[in-house]
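In: heads up, no residue letters with this:
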């Protein structure tokens, strides 16, 4: 089993050709990659997170477990892992090639425009060898200003259970906090980068494919799982415009093994079309807006149990829902 140092080397948060290597603090992308290791969001979320829980924290989680067992449905705190999204019975799957055509049609007037920054809700599972898995729901809003400065707001909230307590990680130990609890609020000074995913993404499918390869530090064609991870990274940095949505849809239409399964309602209550890729030990579900072809969400579900980590087949390991 790889230790944390192996995971850090694999993530390569500060590549030798990075714009700030050896010359100042980590850039935004490096911070994101480190956060993926520490907090389990994004493509490294399947890594095992080890927490040292205090007696007080164990008591909180134990009390929460009792609440889940004995309290009524109106008093249950929002700490349970989300269930996999279900395809609507009788819904008609829309082929990805058709979705790409719809996205092209929606992009004819060029509106809406590309916007740097993101608004995303995530659910990420943390696992340890001696405690049950827990899911941490987080909402993150990144907004860029005209002077190239930006702000980042991160709050603990679960839109599935508005107003209820939320499980969050504080000082390395998970515990219940109020819905909407501010985890961090930061302002970053002006910064520029000509490297993906910080640089402006193109809306030509061929150029966008090369852009995503560079963002993932690869010089060869991306596999379907790698493409889905690259799309996640892109949407964690940019709110795509109609033309960029169309380019992404065209790339996804050419991806091998990504099959249409029908209509779904995502975790924010939005209708979508679902596409599934079955990998080794996991299933990725892509959710797209049925009219514009924009990516609404990505879900990663375990298909193989790992009892030593408390992971069961059907557990949602991570989920992202992007908003505009």
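Out: Alright, I've got the coordinates. For clarity, every value in this text was computed on a predicted model and none was experimentally measured.

In: drop to CA atoms for contacts and neighbour counts, all remaining ones
Out: OK.

In: just the strands in the chain please.
Out: In the chain, the segments counted as strands under DSSP state E are 115-126, 134-144, 150-156, 166-170, 173-177, 181-188, 238-239, 259-265, 271-278, 282-288, 295-302, 316-322.

In: List the buried residues in the longest one.
Out: So the one you mean is strand 115-126. Buried residues in strand 115-126, counted by 16 or more other C-alpha atoms under 10 Å: 116, 117, 118, 119, 120, 121, 122, 123, 124, 125, 126.

In: Now the fourth one: closest residue in space that isn't a chain neighbour?
Out: The one in question is residue 119. If the residues on either side of it in the chain are set aside, residue 119 comes closest to residue 141, at 4.4 Å by C-alpha to C-alpha, 6 or more residues apart in numbering.

In: Surely that neighbour is in contact with residue 120?
Out: Yes. Residue 141 is in contact with residue 120 according to C-alpha atoms under 8 Å; the separation is 6.6 Å.

In: So what touches stretch 169-182?
Out: Residues from elsewhere that reach stretch 169-182, judged by C-alpha atoms under 8 Å, 6 or more residues apart in numbering: 51-54, 57, 60-61, 136, 153-158, 162-168.

In: what angle separates the longest helix out of those in the chain from strand 134-144?
Out: The longest helix of the chain (DSSP state H) is helix 55-70. Relative orientation of helix 55-70 and strand 134-144, computed by axes from the mean of the first three to the mean of the last three C-alpha atoms, to 10 degrees: 110 degrees.

In: What are the contacting residues of helix 55-70?
Out: 75, 76, 77, 173, 174, 175, 176.

In: Swap in 7 Å and give it another go.
Out: The contact list for helix 55-70 (C-alpha atoms under 7 Å, 6 or more residues apart in numbering) reads 76, 173, 174, 175.

In: Identify the farthest-apart pair in those.
Out: 76 and 173 (21.0 Å; C-alpha to C-alpha).

In: Those two - which one has more neighbours?
Out: residue 76 (19 against 14; other C-alpha atoms under 10 Å).

In: And that one, how close does it get to residue 136?
Out: Computed as C-alpha to C-alpha, to the nearest Å, the residue 76 to residue 136 distance reads 16 Å.

In: and what of residue 95?
Out: Taking C-alpha to C-alpha as the measure, residue 95 falls 33 Å from residue 136.

In: Pick out whichever of these two has more residues nearby.
Out: Neighbour count, other C-alpha under 10 Å: between residue 95 and residue 136, residue 136 has more, with 26 against 17.

In: got a list of what that one touches?
Out: 123, 124, 125, 167, 168.

In: Which stretches in the stretch 1-150 of the chain count as helices?
Out: 4-11, 28-39, 55-70, 96-106 (DSSP state H, counting those that start in this stretch).

In: Tell me which other helices or strands the first one touches.
Out: Pointing back at helix 4-11 there. Here helix 4-11 touches no other helix or strand, going by 3 or more C-alpha pairs under 7 Å, 6 or more residues apart in numbering; DSSP states H and E.

In: Mind doing that once more with 10 Å?
Out: For helix 4-11, the elements it packs on are helix 28-39, judged by 3 or more C-alpha pairs under 10 Å, 6 or more residues apart in numbering; DSSP states H and E.

In: next, the one to line up against it:
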């Protein structure tokens, strides 16, 4: 029982130092975490959990981040589920400086279209672990849509665009491509703090919003990228918000333009790399014409033989869509 209580405390989706939740309802991310905890399989069954972000990992998280491929029998022995390869920069492509993208985004935002929308549509690949199985990549697509009355729905589907039509590894085990993992409807929610409050499109105000969103200091490039990911997991940015965000990214230190990439959904974009100095590298992919964030990838930069982690292994990747 003591071990279970420790797990519950560690998995608390609403920490005591998160004042913006107060006594109000959980946001959809916290609800999802709590639901996954409450409905996890009992001991003795195969249970999967997501690793902590590598930029703040402990030894246990490094174990969770081992990248291995699962090969299934079938036609040609092709992998049905596998860890994605890191994105590669197109040879001889010309890097576009972030400040230039910021200028183009400001022009593109002139007519205010497209508009900001609450909710998100994201395809993700992230490493999961089991007590008795090798860690493997878990791909899923999540769509969150809000209604005018403040209620919203969340649909999570097991799918991997890079292996269309093949079985997909999930917390439930192997399922068919397109299998609905969860479909939930949430009652009306309102709030005057992030992420429920509307993100501003003024860069200075947006920075303050992001700092409140993650309870941190977004003047750190690492935390700015954390906040960007959290923002995009709650909102689909409009042209003006994307322009404000890319201006903050242009002012950040350490983001290097490296050239053109094709993301995991087949979209072309410009890549910007940030080496965090903690054994991890993050690659931000932007639409160079509008400044919209297309994706964010985290890879390891050094081997950890004890845990089976190799330089270049992908820990997680998110691709956002409208």
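Out: Yep, that arrived. All of these numbers come straight from a predicted model, not from anything done at the bench.

In: hmm, back to that, buried deepest among the helices of the stretch 1-150 of the first structure, which one?
Out: helix 96-106 (a mean of 20; mean count of other C-alpha atoms under 10 Å).

In: Please tell me which residues of the second structure that one aligns onto.
Out: Residues 98-108 of the second structure are matched to helix 96-106 of the first structure when aligned by TM-score structural alignment.

In: Tell me roughly how far that stretch lies from the first structure on average.
Out: Superposed on the first structure, stretch 98-108 of the second structure shows a mean distance of 0.6 Å to its aligned residues (mean C-alpha distance after the TM-score superposition for the first structure).

In: Give me the contacts around that stretch.
Out: For stretch 98-108 of the second structure, the external contacting residues (C-alpha atoms under 10 Å, 6 or more residues apart in numbering) are 112, 114, 239-252, 255-257, 270-272, 286-292.

In: try 8 Å this time
Out: 239-240, 242-244, 246-247, 249-251, 257, 288-291.

In: What is the nearest of those to residue 206 of the second structure?
Out: residue 244 (7.2 Å).

In: what lines up against the closest one once you look at the first structure?
Out: Counting by TM-score structural alignment, the partner of residue 244 of the second structure is residue 247.

In: can you count the residues close to that match?
Out: The burial count for residue 247 of the first structure: 25, using other C-alpha under 10 Å.

In: Could you report the separation of it from residue 32 of the first structure?
Out: 24 Å.

In: And for the closest residue to residue 300 of the second structure other than its chain neighbours, the neighbour number?
Out: In space, and not counting its chain neighbours, residue 300 of the second structure is closest to residue 280: 4.5 Å by C-alpha to C-alpha, 6+ apart. Other residues near residue 280 of the second structure come to 22 when the count uses other C-alpha under 10 Å.

In: contacting residues for residue 280 of the second structure?
Out: Per C-alpha under 8 Å, 6+ apart, neighbours of residue 280 of the second structure: 54, 55, 298, 299, 300, 301, 302.

In: Please point out which of those residues the first structure shares.
Out: Mapped onto the first structure and checked by both residues aligned by TM-score structural alignment, their matches' C-alpha atoms under 8 Å, the contacts of residue 280 of the second structure keep the contacts 298, 299, 300, 301, 302.

In: Neighbour-wise, give me the winner out of the residues you listed.
Out: residue 298 (25 neighbours).

In: Quick check: that one touching residue 282?
Out: Yes. Assessed by C-alpha under 8 Å, residue 298 of the second structure is found in contact with residue 282 at 4.5 Å.

In: ok, residue 202 of the first structure to residue 143 of the first structure distance?
Out: From residue 202 of the first structure to residue 143 of the first structure the distance is 20 Å (C-alpha to C-alpha).

In: Residue 79 of the first structure now?
Out: 28 Å.

In: Residue 261 of the second structure -> the first structure?
Out: Match for residue 261 of the second structure (TM-score structural alignment): residue 264.

In: can you put the helices of the stretch 1-150 of the first structure in a markdown table and add distance to residue 184 of the first structure?
Out: Shown next, in a markdown table, are those (distance: least, C-alpha to C-alpha, whole Å):
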| stretch | distance to residue 184 of the first structure |
| --- | --- |
| helix 4-11 | 23 |
| helix 28-39 | 13 |
| helix 55-70 | 21 |
| helix 96-106 | 35 |
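
In: For residue 319 of the first structure, which of those helices is the nearest?
Out: helix 28-39 (13.4 Å).

In: which outside residues touch the closest one?
Out: 7-8, 11-14, 41-45, 47, 49, 124, 126, 197-198.

In: any idea how far the residue lying farthest from the centre of the first structure lies from residue 308 of the first structure?
Out: Here the centre of the first structure is the reference, and by C-alpha atoms, centre = their mean the most remote residue is residue 70, at 32.4 Å. As judged by C-alpha to C-alpha, residue 70 of the first structure and residue 308 of the first structure stand 27 Å apart.

In: for residue 117 of the first structure, same thing?
Out: Distance from residue 117 of the first structure to residue 308 of the first structure, by C-alpha to C-alpha: 38 Å.

In: now do residue 115 of the first structure
Out: The spacing between residue 115 of the first structure and residue 308 of the first structure, counted by C-alpha to C-alpha, is 43 Å.

In: just to revisit the earlier point, give me the buried subset of the contacts of helix 28-39 of the first structure.
Out: 11, 13-14, 41-45, 47, 49, 124, 126, 197-198.

In: could you redo those residues as TSV and give each row distance to residue 213 of the first structure?
Out: Shown next, in TSV, are those (distance: C-alpha to C-alpha, whole Å):
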residue	distance to residue 213 of the first structure
11	15
13	16
14	17
41	20
42	16
43	15
44	17
45	20
47	22
49	27
124	25
126	28
197	10
198	13
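
In: Return the closest of these with respect to residue 319 of the first structure.
Out: Residue 319 of the first structure lies nearest to residue 124 out of those, by C-alpha to C-alpha, at 6.6 Å.

In: What residue in the second structure is paired with the closest one?
Out: Residue 124 of the first structure maps onto residue 126 in the second structure, by TM-score structural alignment.

In: what does residue 178 of the first structure give?
Out: Per TM-score structural alignment, residue 178 of the first structure is aligned with residue 176.

In: what does residue 233 of the first structure give?
Out: Using TM-score structural alignment, residue 233 of the first structure pairs with residue 230 in the second structure.

In: Now the counterpart of residue 80 of the second structure in the first structure: closest residue in space, sequence neighbours ignored.
Out: Residue 80 of the second structure maps onto residue 78 of the first structure when the alignment is built from TM-score structural alignment. Excluding its sequence neighbours, the residue lying closest to residue 78 of the first structure (C-alpha to C-alpha, 6+ apart) is residue 166, at 5.5 Å.
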